[in-house]
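Engineer: Test case, fold it:
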Amino acid sequence: MRVWAVANQKGGVGKTTTAVSLGGLLADQGKRVLLVDLDPHGSMTSYFGYDPDELEHSCFDLFQASDAIPPELPSQLLLDTSHSNINLLPSSTALATLERSMVGKEGMGLVVSRSLASLWDDFDYALIDSPPILGVLMINALAACSRLIIPVQCEFLALKGLERMVHTLNMVTKSRPTPLPYHIVPTMFDRRTNASLHSVKEMRHTYPDTVWDHMIPVDTQFRDASKAGVIPSAYDSEGRGVRSYAKLLKTLTAQES
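Structural biologist: Below you'll find the predicted structure:
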């Protein structure tokens, strides 16, 4: 199984859309895909019609078990989605209490890694949607993944969030045996606005080796697909946003081979 994380220390930049779109395209290719929702807001969980306020079991169960996770537990938490090749490891609002309730507990940064080990042969890809806050949940995502995708909205404030994210990544990389490969992906691009044009130019100037060659455009069909609870490629396989994510997926998989 290949594990990709989608993360940024700023909200509203398209993390969930990126994870669901890429996961959906992989599933369309016949890959078995696991989507992991580590964000207490539960946007990915809500996307597929589940209420993170009402779920009795979620990723939170894994953190409660911590370093003694029963091998059967991760598979018991999986939920079906609108795509037969995609399963969801859901979030719940209880995740928001982790930092406070489990402070000082050892092994908390590797809970997701240990959990995915139990599912390793069941899926081809796992995509992790992480919260926009540096804490135990984001650390878990970064520790578990072999590749990081950083969506960045094409506007000035998002560039500040990107700067913080890259700083965090550099700190985390020091504890890894090998550097973590990452791609910066400009999202919500609107070529009609100076803000979008300037932001992309600034990204390419500051991070020339890690910014993806293309952009994900503003596309209202992402919102419509979310409302319908289906992956974007099932809602409109020829939409401009879906076509852009297909280009991104081609770039990512080419580097995995």
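
Engineer: From here on, just use CA atoms for contacts and neighbour counts.
Structural biologist: Will do.

Engineer: any residues touching stretch 68-86, and which ones?
Structural biologist: When contacts are defined by Cα atoms under 8 Å, 6 or more residues apart in numbering, stretch 68-86 is touched by residues 23-24, 27-28, 30-35, 48, 57-59, 62, 87-90, 114-116, 118-119, 229-231.

Engineer: Now show me the structure for the sequence below, then we'll compare the two:
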Amino acid sequence: MHVWSVANQKGGVGKTTTVVSLGAMLAEKGKRVLIFDLDPQGSLTSYFGHNPDDMDNSAFNLFANKGKVAEDLPGQLLLETSQPGLFLLPASTALATLERNVSQQDGMGLVVSKTLAHLWDDFDYAIIDTPPILGVLLINSLAACKRLLVPVQTEFLAIKGLERMVHTIAMVTASQKRTLDYLVIPTMFDRRTQASLKALRTLREQHEGHIWQSAIPVDTRLRDASREGLGINQLAPDSRGARAYQSLLKSLIALG
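Structural biologist: Predicted coordinates for the structure are as follows:
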């Protein structure tokens, strides 16, 4: 199983859109894909028409047994989506209580890794949507993944926020004594504005070697896809957003 986490310590940069778009396109290629919602806000869960406030069976259940994950539990939490081959492990707002309740318990940073180990032979890819806050959930996602994808809106404040994420990556990998491949993905790019063009140039200069050389454009069809609960490949496969995510996916597959 290939495990990717999509993370940034700034919200509104396109994390959930990236998870859904890549996941749906992989499933369209015949892969079995798990998309894993670790964000208490539940944007990924809401994308497919579920209410995070009402989820009795969710990622929260995985953290209920002091870091131990029963072998049959992850499979019981999975939900089908609008894309055949794409399965959702949903979030609930109860995840927001984990920080104060379990963050000091031993083994709580490896719950997601243990969950994926139980599902390892069932999926080709797992893509994790993460909260924009450094805590036990983000630590879990970084510990579990082999590649980190960092969407960054092409505007000045988002670039400043990226500095926090890069610092977090360095801190976590040092504590785990391993390297973590990460890729910065410029999003919401509008080539008509000087601000967006300048931001993209700055990203490329500051993160050489860790940045995807293209960008995800502003495209209202991505918002339309979210409203319909569909991947952009299902709703508007010839749109600018769909073509950009197809290009990103091709780059990620080439990286291995």
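
Engineer: Please check the contacts of stretch 68-86 of the first structure and keep the buried ones.
Structural biologist: Among the contacts of stretch 68-86 of the first structure, those buried by neighbour count (16 or more other Cα atoms under 10 Å) are 23-24, 27-28, 31-35, 48, 57-59, 62, 87-90, 114-116, 118-119, 229-231.

Engineer: where does the nearest residue to D39 of the second structure once chain neighbours are set aside land in three-state SS?
Structural biologist: Nearest residue to D39 of the second structure in three dimensions, chain neighbours excluded: P131, at 4.4 Å (Cα to Cα, 6 or more residues apart in numbering). At P131 of the second structure the chain is in coil, as set by DSSP: H, G, I helix; E, B strand; the rest coil.

Engineer: Verify the contact between P131 of the second structure and G12 for me.
Structural biologist: No: the criterion here is Cα atoms under 8 Å, and P131 of the second structure misses it with G12 at 11.0 Å.

Engineer: Which one of the two is surrounded by more residues?
Structural biologist: Taking neighbours as other Cα atoms under 10 Å, P131 of the second structure and G12 compare with P131 leading, 26 against 14.

Engineer: give the contact list for the more buried one.
Structural biologist: Residues in contact with P131 of the second structure (Cα under 8 Å, 6+ apart) are A7, N8, Q9, L38, D39, P40, Q41, L137, L138.

Engineer: Any chance of those residues in a markdown table with secondary structure, distance to K146 of the second structure and neighbour count as columns?
Structural biologist: As requested, these are exported to a markdown table (DSSP: H, G, I helix; E, B strand; the rest coil; distance: Cα to Cα, whole Å; neighbours: other Cα atoms under 10 Å):
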| residue | secondary structure | distance to K146 of the second structure | neighbour count |
| --- | --- | --- | --- |
| A7 | coil | 13 | 28 |
| N8 | coil | 16 | 31 |
| Q9 | coil | 19 | 22 |
| L38 | coil | 17 | 29 |
| D39 | coil | 19 | 26 |
| P40 | coil | 23 | 24 |
| Q41 | coil | 24 | 20 |
| L137 | helix | 16 | 26 |
| L138 | helix | 14 | 25 |
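
Engineer: those strands in the stretch 151-257 of the first structure, which residues are they?
Structural biologist: Using DSSP state E, counting those that start in this stretch, the strands found in the stretch 151-257 of the first structure span residues 182-187.

Engineer: Which parts of it are helices?
Structural biologist: Assigned by DSSP state H, counting those that start in this stretch, the stretch 151-257 of the first structure shows helices spanning 156-173, 194-206, 220-228, 232-235, 240-256.

Engineer: Pull the number of nearby residues for the residue nearest to G12 of the first structure when sequence neighbours are not counted.
Structural biologist: Using Cα to Cα, 6+ apart and skipping residues adjacent in sequence, the residue nearest G12 of the first structure is Q153, 7.8 Å away. Neighbours of Q153 of the first structure under the rule other Cα under 10 Å: 29.
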